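Novice: for reference, the sequence and a predicted model appear below.
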Amino acid sequence: MKNAPIHKLIPLTLIAILLATSAIFAQSKSAKIDALIQQYVANRQFNGAVLVAEKGQVIFKKGYGMANIEWNIPNAPDTKFRLGSITKQFTAMLIMQLVEKGKLKLAGKITDYLPDYPRVTGDKITIHHLLTHTSGIPNYTNVPKFFETMSRDPYTPEAFTKKFADLPLDFEPGAKFSYSNSGYFLLGVIIEKVTGKSYAELLKANILTPAQLADTGYDLFSPILPKRASGYEKERGNYVNAPYLDMSIPYAAGSLYSTVEDLYRWDQALYTDKLLSAASKATMFTPFLGSYEEGFGYAYGWIVGKAKVGERKDSLLLIAHGGGINGFNTLISRAPQDKQLVVLLSNAGRAPLDAMCKNVLRILYDQPVQTPKKPVTDLLRQSVMTESVATTRQKFGVWKADKGYSVNEGELNNLGYEFMRDGKLPESIAVFTLNAEAFPTSYNVYDSRGEAQMKAGNKVAAIQDYKKSVEINPKNADGFAMLKELGESVEAPKQVIATVDTATLASYVGTYQLAPSFSIAITREGDKLYGQATGQGRLELFAESKTKFFLKVVDAQITFATNEKGEVEQLILHQNGRDMPGKRVH
């Protein structure tokens, strides 16, 4: 055999070098991700499985800690975890598939599909409202003593619907965003009603089988499910078995299980038209009213918005959702522009998944990682229980100054409530006091301490805390309600309404597009201005000034902007810390 010409060998050599270089960089990022997660594990903040994909390809997957602590069985990439509210994106997909087939309408009312549902509310709540958590239906998991009285018993979907169907609405449909598992539970009932199939059957036929998600399904308690993780929670600093929850309760709002590997396959399927058309996916991923974090809005089963990653100038579009269910905490985060994916599944209760995800994204985009800090709560718990208040305060000051420790308002607040639930009110008040000293501008720390003071019978102190809370946040309606209960006649401040001439109001009339499938129509009746967002009811706008208006039923404002000719060309919706411009289309 003759030797190959040298000019034919060079391209092959270059290809080999490029492949080797690419592998080195991939290994480098993989090693960095592993080292990062190991720090969270060492801090006892994470126990679960992780998968990371870069540009559509898996570069890292690994299990950490135990799938079963009692049997010393480790977690792995194919361990099955309960997903909690990540289930909602699968339910939204089923709904959109039925919309494409003409079996459902996004503007359709609950009573169009469930004629036995109470008409007083069901006649005005749409599928869109249910998908976007804007229905006003109370969240059944917030019902007093829900976990003690209902969560352990099996129900049929129809029977459990009656537990919340007759409750009064928290607000008029479309008026605002309020996360509600009840809405997604109803979507499951509607899916079964219009198809004649069970939710689990339709899920398997329409999503799991076509997307080849063999390790995903409805997590019923009785079937033998290989490699299913046990759920744990932290109690007083130690792991305990999570309380039992009958999985007929979360249903279409939170009853699925999956693996990090299957969620990668789910992510990849969403880049194709295998499950849903591009147009319908665009609708599904369009954010509507505000969500948990500033800059993000809730779409259909997904939280969508832009976030800064490290020191990058451009914000990154993220499509994500988390989940929390007895013993499990989950997160899937997609960056579709670059086909990046981060999946974090925990079976040891709450974990700092948002911070972990942000750090992984920093690694993917070659940004400096923020070193994970040890939570101060375990140390504080021990000190409060065994040492004097003065000693605890002194130690807390040292921990707070130490950059290796994390002093988090929410975690401290949870510790205070832990003591309160145990009936240890002096300890609870001590923790809330340290939280107030660490975060003096937060209204919630005073609100929480006020509750503890009230339970302890310290009426004067409770009144002082609630007054401080509403002083910082005049929109804290609960604070004003508690002051009234304590006998204090403190009125919530009223917004001053300005007068705007009818000619100016008429100039604002039109339709303004904020996203491809989301617009706000502005109309006028005499000296009153109204706004109606896509799929929502019409709401009156009240003038704060000549160009800025506010809504009374939801914390949102609208500003009208003109061009150089004085023509109104756009409005800006201000809500949940976001400024969302909408171009006037007619």
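Specialist: Arrived safely.
Novice: switch to C-alpha atoms for all contacts and neighbour counts from now on
Specialist: OK.
Novice: what lies in contact with stretch 258-267?
Specialist: Contacting residues not belonging to stretch 258-267 are listed as 49-51, 53, 61, 77-83, 211-217, 332, 334, 341, 343-345 [CA atoms under 8 Å, 6 or more residues apart in numbering].
Novice: buried residues of stretch 386-397, list them for me.
Specialist: Under the neighbour-count criterion of 16 or more other CA atoms under 10 Å, stretch 386-397 has Val389, Thr392, Arg393, Phe396 buried.
Novice: so how far is that stretch off the chain centroid?
Specialist: Mean-position distance between stretch 386-397 and its chain equals 35 Å (CA atoms, centre = their mean, to the nearest Å).
Novice: and what of stretch 363-375?
Specialist: Centroid displacement of stretch 363-375 relative to its chain, using CA atoms, centre = their mean, is 22 Å.
Novice: what do you get for stretch 265-275?
Specialist: 22 Å.
Novice: that stretch: end-to-end distance?
Specialist: Chord length of stretch 265-275, first to last residue, is 12 Å (CA to CA, to the nearest Å).
Novice: ok, the buried residues of stretch 386-397 vs Tyr117, which is closest?
Specialist: Of all these, Phe396 has the smallest distance to Tyr117: 53.4 Å, by CA to CA.
Novice: tell me which helix or strand that closest one sits in.
Specialist: Taking DSSP states H and E as the criterion, Phe396 maps to helix 389-401.
Novice: alongside the first one, take a look at this:
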Amino acid sequence: MNTFKYWFIFIFSMIVAFSGNSSELAGKLTKITEAYIEHQMFRGNVLVAIDDEIIANVSSDNIEFSSRFEIGSIAKQFTAALIYLLEEKQLVDFGFPISTYVKGFSEHEIGTITINEILEHRSGLPRDFISLNERGTNRNMTSKERLRRLKDLSISPEKSKQYSNAGFAVISLIIESVTNKPFEQVLVNNIIKPLNLLNTGIITEKVKSSLVQGINRLGDDEIVFPSQLQNYAIGHGAMYSSVMDLYQWQLALISGKVVSVKSFNSMLANNHGLFRYLYNWPSNTGAKGQAFTHSGSNESFVANVSTYLDHKLIVVTLANEKPTYVNSLYNQLANAVLGFDEALPYENLLDKIATKVLSGDLDGAIKVFSQAKLAQRWDLPSALQLNRYGYLYLENKHFDSAEKLFDFLTQVYPDYKNGWDSYAEALDANDNKDKAKKIRQKYLH
């Protein structure tokens, strides 16, 4: 097991009565994060703030708190804010078809959908317009090239809710067309410069060497991923930021310093770039209210920003290693502040299970999983988590290991269709095409 050096900076303040003594709370938050670091469940930076005061900053590996991490889909918050600014200036109408603003979409099916449908992920557009295999050759994609790829997309007639990166790529083109400026320049002029976000922006050749390096941990092996251009993801990704900048961004957003309070409330009510939810902890010790959150990830980074509005609590977690337990960590940190304590992690259950799977002990892995499930352990790996872990091996061309992990996934989550699809994909990659065909016939049709 790797040993991480971790260091802690705390800024204490008087906070609301339910959270108790500030130094006591800071110590609790440190202890939680330290447990994740020690068990290789998190690597990166954490910030927790209440009432405009930073209560705890925790970092692994002596990473500065101004350090720049790739933030994946959190970029959608910035894109949504920019299109709202254009609406406030009456330069766009969310109910109008997008061909109104981007003539290149005229006479194409995609041109009939509206900005509002895209923001709500109800446009009928697919999740992506550039496949994983195509990313390497499209890193320096221009706006014209994105338009060419996007305009010929097919739209699902049902237009049911389906998360779509392609939709936010479309919004970036609308922003460029209406302002007659590159997306990056609009972002700088309207958000980055006014808020003085010195460590936030689009990943370019000039800045990519300044970013924290991403890592995939495959057992005892660490594969380092130098940052690369991601211009195919303008509008829905391709951005970097720091825990400090994202904290300032959240403060500005909720206080009406980015878009108007009316626009922010609309973003929140309709999940436009934000994902709103309600929370209700036990009434005798905890709290209730509303919050919004957004996560982002790519090949080697996972990010999350969660803002609990009723208590002005902001939790930012930026990880530069996969696999990671970012979602569990930010939830546990918020729970601790809001009066709901949980057991600290005492082992890395995902690693424990994966070690057995990869050594060929499938029965032993299923036994460990079943015992954890029976004990209702909060850290039981979900189907999605196992699927993502298998993909780390698949994407790094460890085909035998990926095949074993997906086989295990289908054993413990037999109703999870994505698991069977991933298993078939790994079999194909490992030249077991006949078995892959049989699985698709049996489980995916």
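Specialist: Nice, thanks for sending it over. As the structure is a prediction and not an experimental result, all values here were calculated from the model.
Novice: any idea what the TM-score comes out to?
Specialist: Scored by TM-score structural alignment, normalised by the length of the second structure, the superposition of the two chains gives a TM-score of 0.83; 426 aligned residues with a CA RMSD of 3.4 Å.
Novice: average gap between the helix holding Phe396 of the first structure and the second structure?
Specialist: By mean CA distance after the TM-score superposition for the first structure, the fitted helix 389-401 of the first structure averages 6.2 Å away from its aligned residues in the second structure.
Novice: can you tell me what sits against the next helix or strand after that helix?
Specialist: Using DSSP H and E, the next helix or strand after helix 389-401 of the first structure towards the C-terminus is strand 405-406. The set of residues external to strand 405-406 of the first structure that reach it, using CA under 8 Å, 6+ apart, is Lys373, Lys374, Pro375, Val376, Trp399, Lys400.
Novice: then stretch 522-532 of the first structure?
Specialist: The contact list for stretch 522-532 of the first structure (CA under 8 Å, 6+ apart) reads 500-502, 505-506, 508-512, 520-521, 538-542.
Novice: emit the ChimeraX select command for whichever of these are buried.
Specialist: A single ChimeraX command selects the buried members of the contacts of stretch 522-532 of the first structure (16+ other CA under 10 Å):
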select :500,505,506,508,509,510,511,512,520,521,538,539,540,541,542
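Novice: sorry, back to before: which of the contacts of strand 405-406 of the first structure are buried?
Specialist: Applying 16+ other CA under 10 Å to the contacts of strand 405-406 of the first structure flags Lys373, Lys374, Pro375, Val376, Trp399 as buried.
Novice: would you check how far apart the fourth one and Tyr271 of the first structure are?
Specialist: Distance of Val376 of the first structure to Tyr271 of the first structure, computed by CA to CA: 41 Å.
Novice: buried stuff in the helix or strand hosting Gln464 of the first structure?
Specialist: Element membership of Gln464 of the first structure, judged by DSSP H and E, is helix 459-472. Buried residues in helix 459-472 of the first structure, counted by 16+ other CA under 10 Å: Lys459, Ala461, Ala462, Ile463, Asp465, Tyr466, Lys467, Lys468, Ser469, Val470, Ile472.
Novice: elements contacting it?
Specialist: Applying 3 or more CA pairs under 8 Å, 6 or more residues apart in numbering; DSSP states H and E, one finds that helix 459-472 of the first structure makes contact with helix 443-455, helix 477-485.
Novice: in a markdown table: those helices, plus distance to Leu245 of the first structure and mean neighbour count.
Specialist: A markdown table is the format used below for these (distance: least, CA to CA, whole Å; neighbours: other CA atoms under 10 Å):
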| stretch | distance to Leu245 of the first structure | mean neighbour count |
| --- | --- | --- |
| helix 443-455 | 28 | 24 |
| helix 477-485 | 30 | 17 |
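Novice: turn those helices into a markdown table, columns for distance to Val194 of the first structure.
Specialist: Below are those laid out as a markdown table (distance: least, CA to CA, whole Å):
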| stretch | distance to Val194 of the first structure |
| --- | --- |
| helix 443-455 | 44 |
| helix 477-485 | 40 |
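Novice: which one of these lies closest to Thr195 of the first structure?
Specialist: It is, among those and with distance given as CA to CA, helix 477-485, at 42.3 Å.
Novice: other SSEs contacting whichever helix or strand comes after that closest one?
Specialist: Taking DSSP H and E as the definition, the helix or strand that follows helix 477-485 of the first structure towards the C-terminus is helix 502-508. If you count contacts as 3+ CA pairs under 8 Å, 6+ apart, helix 502-508 of the first structure packs onto strand 518-525.
Novice: give me the range in the second structure that the strand it packs on lines up against.
Specialist: Aligned using TM-score structural alignment, strand 518-525 of the first structure spans no residues in the second structure.
Novice: list the buried residues in that strand.
Specialist: By 16+ other CA under 10 Å, the buried positions in strand 518-525 of the first structure come out as Phe518, Ser519, Ile520, Ala521, Ile522, Thr523, Arg524.
Novice: please apply the same query to stretch 415-423 of the first structure.
Specialist: The neighbour-count check on stretch 415-423 of the first structure (16+ other CA under 10 Å) flags Leu415, Gly416, Tyr417, Glu418, Phe419, Met420 as buried.
Novice: which outside residues touch that stretch?
Specialist: For stretch 415-423 of the first structure, the surrounding residues in contact (CA under 8 Å, 6+ apart) are Thr377, Arg381, Leu425, Glu427, Ser428, Ile429, Ala430, Val431, Phe432, Ala452.
Novice: quick one: average offset of whichever strand or helix holds the second one versus the second structure, please.
Specialist: In other words, Arg381 of the first structure. Assessed by DSSP H and E, Arg381 of the first structure sits inside helix 377-386. For helix 377-386 of the first structure, the mean deviation from the second structure after alignment is 3.7 Å (mean CA distance after the TM-score superposition for the first structure).
Novice: map Ala269 of the first structure onto the second structure.
Specialist: Matched by TM-score structural alignment, Ala269 of the first structure corresponds to Ala252 in the second structure.
Novice: identify the residue nearest its match in space, chain neighbours excluded?
Specialist: Of all residues not flanking Ala252 of the second structure in the chain, Val258 sits nearest, at 6.0 Å (CA to CA, 6 or more residues apart in numbering).
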